[in-house]
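> Here is a sequence together with a model predicted from it:
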Amino acid sequence: MLKKLLGVTTATVFALGLVACGSDEPVDGGSESEEPAGEGTEEATGFDGASVDYQIVGIDPGAGLMNITINDVLPEYGLEDDWTVVESSSAAMVASLTSAYENEEPIIVTGWSPHFKFNNFDLKYLEDPLNIYGDTEDIHTVVRLGLDEDQPEAYQFLSQFQWEPEHIEYVMALIAEGTAEEAAAEQFVEENEELVATWTDGVEAVEGEELELLYVAWEETIAATNVVGHVLETLGFDVTLTQIDAGPMWAGIASGSGDAIVCAWLPTTHAEYYAEYEGQFEDLGSNLHGTQLGLAVPTYMEDIHSIEDLVVE
């Protein structure tokens, strides 16, 4: 059975961790604008930023998506004086989105794919004419130095682990609908034997070798880590899943206190951690292609299409 731990793995990692400071409370949708008609882009597009209190509902402070939104997107589009990105968490963002969606209220969130919110809600990304969020990202598998020598079977399996967005979104949907994480992983593995066989091809079974996978509390990361952990258990590994923040996760791999992560979003989301610890881990490459970052809104918000529509003149 997979062992799951919350928190960091060592005192050293604690010291290197990032502390979340955002509220977990859903963000209020805001009030109607009393700004005179005909002023600025809002009148031209029909979108009124006051309807969301000029707030973009974000996630964990320090996340790459938050950094690029606050430090690049807002200033490049001239939004920094009028708009605020609210520090929150993935769970709090989804709670805010769910509340707004159920009442057909306007809301703007920091979005990423794959994520079950795109399965549960009709959402759209705002166009990014300046391409600041960049093209699609990949999710990489990253392991501690020396894993290839210490645990070659685990290393081989992790090197061969690859799947598609629809695979992970299926697991995410199962979990979001109430299936236990381990049960969802087991169901996926049972239903996708041919795919899983490509991951385990040539990998010999072991007897109780301990392996620790680190992960952050993001829905897609929870899904992926549980699937990988389940397959490793079937190969005879004694797997521990440790949930921590992104900073301690990367520090744990760099220090060798954790063995692997299968949730490194690159080249944007985890760029700062990748650069900080480069040379202290091994990047096994992409395990999933086709991710996306941006600002997302419900499709019923028909009067907003682009980040440029947020400009207040």
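Right, received. Where do you want to start?

> okay, CA-based contacts and neighbour counts for the rest of this
Noted.

> which residue ranges form the strands in the chain?
3-6, 55-57, 84-86, 109-113, 123-125, 137-144, 210-215, 238-243, 260-266, 281-298 (DSSP state E).

> Out of those, flag the one nearest residue 179.
Closest approach to residue 179 among the strands of the chain is made by strand 3-6 (16.6 Å; Cα to Cα).

> Packing partners of the closest one?
The helices and strands touching strand 3-6, judged by 3 or more Cα pairs under 8 Å, 6 or more residues apart in numbering; DSSP states H and E, are strand 238-243.

> Take the strands of the chain and write them to TSV, including distance to residue 173.
Output for the strands of the chain, formatted as TSV (distance: least, Cα to Cα, whole Å):
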stretch	distance to residue 173
strand 3-6	21
strand 55-57	22
strand 84-86	26
strand 109-113	13
strand 123-125	16
strand 137-144	19
strand 210-215	19
strand 238-243	20
strand 260-266	18
strand 281-298	17
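
> try this one next to it:
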Amino acid sequence: MKMKTPIKLLSLASASLLLAACGGEETSDNEEASIGEQLDYTITGIEPGAGITATTERALEEYDNLDGWELETSSTAGMMGQLDSAYGNEEPIVITGWTPHYKFEQYDLKFLEDPEGTFGEPEFVHTMARMGFEEDMPNAYAIMENFSWEVDDMQSIMLAAQDMEFDEAAANWIEENQETVDSWTEGIEEANGESIELGSFPWDSERASSAVITQVLEDHGFDVTVNNVDPSILFQALAQGEVDVTVAPWLPTTQGAYLEEYGDEIVDMGPNMEGTVIGLVVPEYMEIDSIEDLNAPE
């Protein structure tokens, strides 16, 4: 019996029970089609300039089953609002996601498997500087080169910042992890108010890292200005010497294209964090596990 019930108003679990009660067979194809119809074959994304946006657009081209799907770009806040609404009503949603991010603490989510490897392996967050930064400010360069922390460190600040300003959350983390911070600055002379232009991205993960390294540098005598811009602008600014240093780029996949374009004009100081992940994310209650489970419109 083919159901005429408006499935989009039901959770997947409720739809399964209704089909069973009416004698219908639940098949993976029906389930997948209902997901696509409910979502209008749309993936909920973030800012147009984000690396994960470009990677997702590439996935739409590389996966045959995503033919007919579209990526809706808006903002990280907009994506989180749609996720919160869908999750609260146990409705399906597919978002562009990454860790570390506090949404994985707020909601029960999972990454969809990526058989084609479009989203790449776990990534690294790098520290990068303009040409000449080491010669101009060797003490600042040394601190930035020593800067290294874990995903859980960043995640804890992001979570705390839901109830306070990032500066306060960062200050609390520094106080609780003073030994780690001391390892970044040990043996390095304090500055006399030299100005540093720190480049970053307007996302919570980078707000956390920028807030921490800004306070560390300022506590060591530097005057830091943070510039939050899109990745393409940040890489260009580093290459042109308009920004001194950054702890924000995700490599090799998320911002890899920008490094290919500007890498010869930028100093890559290496990873400051490892184990970050990007991909397509869905709530655990959705009974799909792979990107290939999202089928194209008929």
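Looks like it came in fine. Remember, predicted model here, so these are calculated numbers, not experimental data.

> who wins for proximity to residue 67 of the first structure among the strands of the first structure?
strand 84-86 (10.0 Å).

> would TSV of the strands of the first structure with mean neighbour count and distance to residue 275 of the first structure be doable?
Listed next are the strands of the first structure as TSV, based on neighbours: other Cα atoms under 10 Å; distance: least, Cα to Cα, whole Å:
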stretch	mean neighbour count	distance to residue 275 of the first structure
strand 3-6	14	26
strand 55-57	24	27
strand 84-86	19	25
strand 109-113	21	22
strand 123-125	18	28
strand 137-144	23	13
strand 210-215	23	19
strand 238-243	21	22
strand 260-266	24	11
strand 281-298	20	11
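
> Nearest to residue 153 of the first structure among the ones you listed would be which one?
Among the strands of the first structure, the nearest to residue 153 of the first structure by Cα to Cα is strand 210-215 (11.2 Å).

> What residues in the second structure pair up with the closest one?
In the comparison with the second structure, strand 210-215 of the first structure aligns to the range 195-200 (TM-score structural alignment).

> Repeat that for stretch 268-277 of the first structure.
Mapped onto the second structure using TM-score structural alignment, stretch 268-277 of the first structure spans residues 253-262.

> List the buried residues in the matching stretch.
Of the residues in stretch 253-262 of the second structure, those scored as buried under the neighbour-count criterion (16 or more other Cα atoms under 10 Å) are 253, 254, 255, 258, 259, 262.

> show me the contacts for the fifth one.
It stands for residue 259 of the second structure. Listed by Cα atoms under 8 Å, 6 or more residues apart in numbering, the contact partners of residue 259 of the second structure are residue 235.

> now residue 121 of the second structure, nearest residue through space, not along the chain?
residue 277 (7.3 Å; Cα to Cα, 6 or more residues apart in numbering).

> Hmm, residue 113 and the one you found touching each other?
No. Using Cα atoms under 8 Å as the test, residue 277 of the second structure is too far from residue 113 to be in contact (11.9 Å).

> what's stretch 112-120 of the first structure in contact with?
Outside of stretch 112-120 of the first structure, the residues within contact range by Cα under 8 Å, 6+ apart are 94, 165, 168-169, 172-173, 176, 219-220, 290-294.

> next one: that stretch to chain centre, how far?
With Cα atoms, centre = their mean, to the nearest Å as the basis, the distance from the averaged C-alpha position of stretch 112-120 of the first structure to the chain average is 10 Å.

> before we move on, what about stretch 53-65 of the first structure?
13 Å.

> That one corresponds to what range in the second structure?
Counting by TM-score structural alignment, stretch 53-65 of the first structure pairs with residues 40-52 of the second structure.

> Go through that stretch and flag the buried ones.
Neighbour-count burial for stretch 40-52 of the second structure, counted by 16+ other Cα under 10 Å, picks out 41, 42, 43, 44, 45, 46, 47, 50, 51, 52.

> Likewise for stretch 137-149 of the second structure?
139, 140, 141, 142, 143, 144, 145, 146, 147, 148.

> Tell me the residue in the first structure aligned with residue 144 of the second structure.
Looks like residue 144 of the second structure aligns to residue 158 there (TM-score structural alignment).

> coming back round to it: max pairwise distance over the buried residues of stretch 137-149 of the second structure: which two?
Going by Cα to Cα, the two entries of those that are most distant from one another are 139 and 148, at 16.3 Å.

> mean per-residue distance, the biggest helix by length in the first structure to the second structure?
The residue-count maximum for a helix in the first structure (DSSP state H) belongs to helix 219-234. Per the superposition on the second structure, helix 219-234 of the first structure and its aligned residues are separated by 0.5 Å on average (mean Cα distance after the TM-score superposition for the first structure).

> That helix vs strand 137-144, what angle?
Relative orientation of helix 219-234 of the first structure versus strand 137-144 (axes from the mean of the first three to the mean of the last three Cα atoms, to 10 degrees): 40 degrees.

> What lies in contact with helix 219-234 of the first structure?
Taking Cα under 8 Å, 6+ apart as the criterion, the residues outside helix 219-234 of the first structure that touch it are 1-2, 114-116, 154, 168-169, 171-172, 175, 181-182, 185-186, 188-189, 213, 215-216, 238-241, 261-263.
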